[in-house]
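> Here is a sequence together with a model predicted from it:
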Amino acid sequence: MAASRDTGAGRSGGTARAVTRTLSDDPLGGTVRRTVLPSGLRVLTEAIPAMRSVSFGIWVAVGSRDETGPQAGAAHFLEHLLFKGTHKRNALEISSQIEAVGGETNAFTTKEYTCYYARVLDEDLPLAIDVMCDLVADSLLEPADVETERGVILEEIAMHDDEPGDEVHDLFARAVYGDHPLGRLISGTEETVTPMTRRQIQSFYRRRYTAPQIVIAAAGNLDHATVVKLVRQAVRGTPLDSDPATPAPHREATPAVRTRLATTVVEPKETEQAHVILGCPGIDRIDERRFALGVLNNVLGGGMSSRLFQEIREQRGLAYSVYSYASQYADSGLFAVYAGCAPGKVDEVLALTRAELARVAAEGLTEAEVARGKGMSKGSFVLGLEDTGSRMSRLAKGELLYGDLMPVDELLRRVDEVTVEDVNVLAAELLSRPMSLAVVGPFGAGDFAV
């Protein structure tokens, strides 16, 4: 389609041009448009007139894997600090201005990106844009706030240590990735957060939070040109109102992350329930087999009708929670099975899990199972688009993680094209890989073998 253009002034002076194009006019959604500002900042919107709300998010292509060892936890630390005050607003004003109109704000840090978002009534979108752009672009990072949030984060780390069901996932990542940043805690540790200085966080902020690394996404009852105009006004005069630049490319898939040999790691804790994860390295997020992996995961442990749930919980009553999952990054991935059960039942649960994985690797899935797994993939995806928050996230992730937004119809078609052979070839390869085991519970390191 022909590109339309929006004009405005940038920091470098003169007339700067922002290039806009329509990405899709989806019958299952609204019109999606993308504007690249001269600074390299990208703005994507999906206009859904039937909604009365708007979700607005600022996504930064920086996560915990971008930290050095001594910096571990810096991205998460920064996420906390950006809500503490800017040149225009203090911490109370940041939260109260959005809450006063019934809106909500929050943020989260992952291993590959950080997101700051707000959800408001459509008429309050200008306020949300101004507040969120202000806190991301122009935070003060006052020394007193650094010390306050350090205490908060240390409490968060301690709380996480008291949640063995969460801790075991981090233990498993460390078992597979070792000292690689993908194996580290997103929050950092007490040893890295305690000595972290304001100067280190400030340096991380200004080096990483640049316009080419940022995607702004909004979905709901909105007008694209108005959103672009409001964003440009909100960042004017801030570090994000920078000289002309090209948007940063999405994170590349090479070189592949080196993983550790299969191992067993145990965190001894006197818990009432044992938490175990059995799994292996998987595939990266742009691997063409990701659609087949979604189907395989659904059938193995993706719901109440899955093989593992039926065998371990429904038929034998050995665990309350049991499921499989796949995590995918730019250059790596994980596939794993989690179960929480009484300590005395761990051996039986692991034996049944191993047997089921081996059975699927050797015999594959049936045609009926693959059809059910495909239906689950399509249904969960479409049902997940029922709110503005998920639609906003879809825009940002498409741009930030893939460099493209796959239309809904195209994604559904890709799932439909998955064959029984596709799934079974992948299962034979993936589920035959040596498995690592992570355990949190009342055990010793020598109680398990891979």
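It's in. These numbers come from a predicted model, not from an experiment. Numbers count the residues shown, from 1 in each chain.

> When you work out contacts or count neighbours from here on, use the C-alpha atoms and nothing else.
OK.

> Now do the contacts for the most centrally placed residue in the chain.
Compute the mean C-alpha point of the chain, and by CA atoms, centre = their mean the closest residue is Thr110, 5.4 Å away. Counting by CA atoms under 8 Å, 6 or more residues apart in numbering, Thr110 makes contact with 63-64, 186.

> ok, structure two:
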Amino acid sequence: MPLAFELVAPGDPGSELTAGQDGDAIVRRSVLPGGVRVLTELMPGVRSATVGAWVGVGSRDERDGHHGSTHFLEHLLFKGTTRRSAMDIAEAFDAVGGEANASTGKEHTCYYARILDDDLPMAVDVITDMVSSPRLDADELETERGVILEELAMNDDDPSDVVHELFATAVLGEHPLGRPIGGTPDTIKAVPRAAVWEHYREHYNPRTLVVTAAGSVDHDALCAQVLGALTDGGWDASSSSAPTARRVGVDAPDAIAGIPTQGAQVTVRRTTEQANVIIGGTGLVATDPRRYTLSVLNAALGGGMSSRLFQEIREKRGLAYSTYSFASGHADTGIFGLYAGCAPAKVDQVTSLLEEEWERLANDGITAGELTRSIGQLSGGLVLGMEDSGARMSRLGKAELVFGELTNLDESLELIRAVTVQDVRDLAADLAARPRSVVRIGPFGD
């Protein structure tokens, strides 16, 4: 059975958990004073570690006037704390050959570092310091505003990035998940420091913080380091508060307010050598038990060189270099789509082929051979991915913030191998029956 994570107060039953994992790894979870959660996975024989500080806030949580603040904070927390300058932070990791970075999502933000095990205390201290006591200096904010605008401009120059952003907006409409994670040039230019500070104060606190680490890590020592660093950062980590509740999903993602009940047709004219096209619609929520079936479906349809999209559009017809299917899940909805980049003159033909392959999958399902190959592809990728401490650190964070439980490798493999041909066909038919959007970018005429 998966290891369940209850949202209990420090000291209550369930606040301290230990479980063996594959390859003699050991997972431990503690709920510390203040509601801070710490999860570690000890990987025997490893001399490195990856540590991450997760906050359960993403771009969907931004109130009016705060749009872009989540991504802004990802940048600003590296610009200095009350104890460290931006250069101090950079030098701390460069001096030991470590790597530090951050990522902003639609439902959570993570600040992480990969270092040698001897340098883990330093990494924990620096990252926890960044999270708990950032300066958010006004001058640095203005400098970073320019950096973020350049980042958005860089992404806007890549039509494959733009088509994915427009697709999410077309499918999810006015729902907060339909907004770009990084904000827009207009929101980044408009958001004041006061709004970024308010966003930080509202969402960054002990009850929302999850610290995960994997590799050569001592759980008890890490817990002590986290508490000490938070106290030094001025956070009150002494209460018996329980962690903030996880996001609650729903059973009918198409019925969510703000999500269009009909598909959209979006065409953006740009002077590019290629046209980029995505067709698709809503997918599964992150916790849907059919997510393992979706993984198999995705692998068979567009997940590798033997997939239907790759074989039909690239190998057989030579119409595209890149074509694939993709899916992402959130607490109350998800998206599913099929992508291809092709010559502008071929975009109608390629769009038709994407739709035909999707419909063929929904009507006829996959073959036994495709099922076997897809399960093998997913199983191999899962096992290989678990060789990396960063992947295991991320798995712990998502298990705590999204799923509320940790499924070990053998259990995950069993769930993938339990998927049947009929399961894939039923899910493909469900997805194909939902409102469908088509988004295209290219040098199209009128």
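In hand now; what should we look at? Source: prediction; values computed, not measured.

> Would you give the TM-score for this superposition?
The TM-score (TM-score structural alignment, normalised by the length of structure 2) is 0.93; 430 aligned residues with a CA RMSD of 1.5 Å.

> hmm, back to that, which one (most neighbours) among the contacts of Thr110 of structure 1?
Ser64 (26 neighbours; other CA atoms under 10 Å).

> What lines up with it in structure 2?
Aligning on TM-score structural alignment places Ser64 of structure 1 opposite Ser59 in structure 2.

> List the contacts of that match.
67-71, 104-107, 176-177, 179-182.

> Buried residues, stretch 59-68 of structure 1. List them.
Of all the residues in stretch 59-68 of structure 1, those buried under the rule 16 or more other CA atoms under 10 Å are 59-67.

> one step back: looking at the contacts of Ser59 of structure 2, which are in strands?
Thr104 (DSSP state E).

> Show me which of the contacts of Ser59 of structure 2 is closest to Ala224 of structure 2.
Lowest distance from Ala224 of structure 2 to these (CA to CA) belongs to Thr104, with 26.9 Å.

> how near is that closest one to Gly182 of structure 2?
Using CA to CA, to the nearest Å, Thr104 of structure 2 is found at 8 Å from Gly182 of structure 2.

> Name the residues contacting each of those two.
Contacts common to Thr104 of structure 2 and Gly182, judged by CA under 8 Å, 6+ apart, are 59, 70-71.

> Closest one of these to His330 of structure 2?
Of those, the one sitting nearest to His330 of structure 2 (CA to CA) turns out to be Ser59, at 12.2 Å.

> all helices of the stretch 101-250 of structure 1, in order?
Taking DSSP state H, counting those that start in this stretch, the helices of the stretch 101-250 of structure 1 run over residues 125-137, 143-161, 164-177, 190-193, 198-208, 224-235.

> Point out the one among those helices that comes closest to Ser377 of structure 1.
helix 164-177 (23.4 Å).

> Average offset of the closest one relative to structure 2?
Comparison of helix 164-177 of structure 1 with structure 2 after fitting gives an average deviation of 0.6 Å (mean CA distance after the TM-score superposition for structure 1).

> In stretch 157-166 of structure 1, which residues are buried?
157, 164-165.

> same deal with stretch 78-93 of structure 2?
78-81, 84, 88-90, 92-93.

> Look up the counterpart of it in structure 1, residue range please.
Under TM-score structural alignment, the match for stretch 78-93 of structure 2 is residues 83-98.

> Tell me the span between the first and last residue of the matching stretch.
Start-to-end span of stretch 83-98 of structure 1 (CA to CA) is 12 Å.

> Outside of that stretch itself, list whatever touches it.
Contacts of stretch 83-98 of structure 1 (CA under 8 Å, 6+ apart): 104-105, 120, 127-128, 131, 134-135, 138-141, 145.

> how about the helices in the stretch 301-446 of structure 2?
Using DSSP H, counting those that start in this stretch, helices in the stretch 301-446 of structure 2 cover 308-309, 347-364, 368-385, 389-398, 409-417, 421-432.

> how close does the aligned partner of Asp22 of structure 2 in structure 1 sit to Ile48 of structure 1?
Aligned by TM-score structural alignment, Asp22 of structure 2 pairs with Pro27 of structure 1. Using CA to CA, we find Pro27 of structure 1 at a distance of 11 Å from Ile48 of structure 1.

> For the two, indicate the residue with more neighbours.
With other CA under 10 Å as the criterion, Pro27 of structure 1 and Ile48 differ in neighbour count, and Ile48 comes out ahead with 20 against 9.

> In contact with the more buried one, which residues are there?
29-31, 219-222.

> Of the residues you listed, which belong to strands?
In strands, judged by DSSP E, the following of those are found: 31, 219-220.

> Let's see if you can find the most crowded of these.
Ala219 (33 neighbours).

> That residue touches Arg52, doesn't it?
No - contact between Ala219 of structure 1 and Arg52 fails when scored by CA atoms under 8 Å: they sit 10.6 Å apart.

> Neighbours of Gly329 of structure 2, how many?
Gly329 of structure 2 has 17 nearby residues by other CA under 10 Å.

> how far away is the closest residue to it other than its chain neighbours from Ser328 of structure 2?
Distances taken as CA to CA, 6 or more residues apart in numbering place Ala286 nearest to Gly329 of structure 2, at 4.1 Å, with adjacent residues excluded. Separation of Ala286 of structure 2 from Ser328 of structure 2 (CA to CA): 8 Å.

> Same question for Glu355 of structure 2.
Per CA to CA, Glu355 of structure 2 is found 19 Å from Ser328 of structure 2.

> swap in Pro185 of structure 2?
Counting by CA to CA - Pro185 of structure 2 and Ser328 of structure 2 are separated by 25 Å.

> about what we covered before: out of the contacts of stretch 83-98 of structure 1, which one sits closest to Thr210 of structure 1?
Thr210 of structure 1 lies nearest to Asp138 out of the contacts of stretch 83-98 of structure 1, by CA to CA, at 11.6 Å.

> Of Ala286 and Ser328 of structure 2, which one has the most company?
Between Ala286 of structure 2 and Ser328, Ala286 has the larger neighbour count (other CA under 10 Å), namely 18 against 15.
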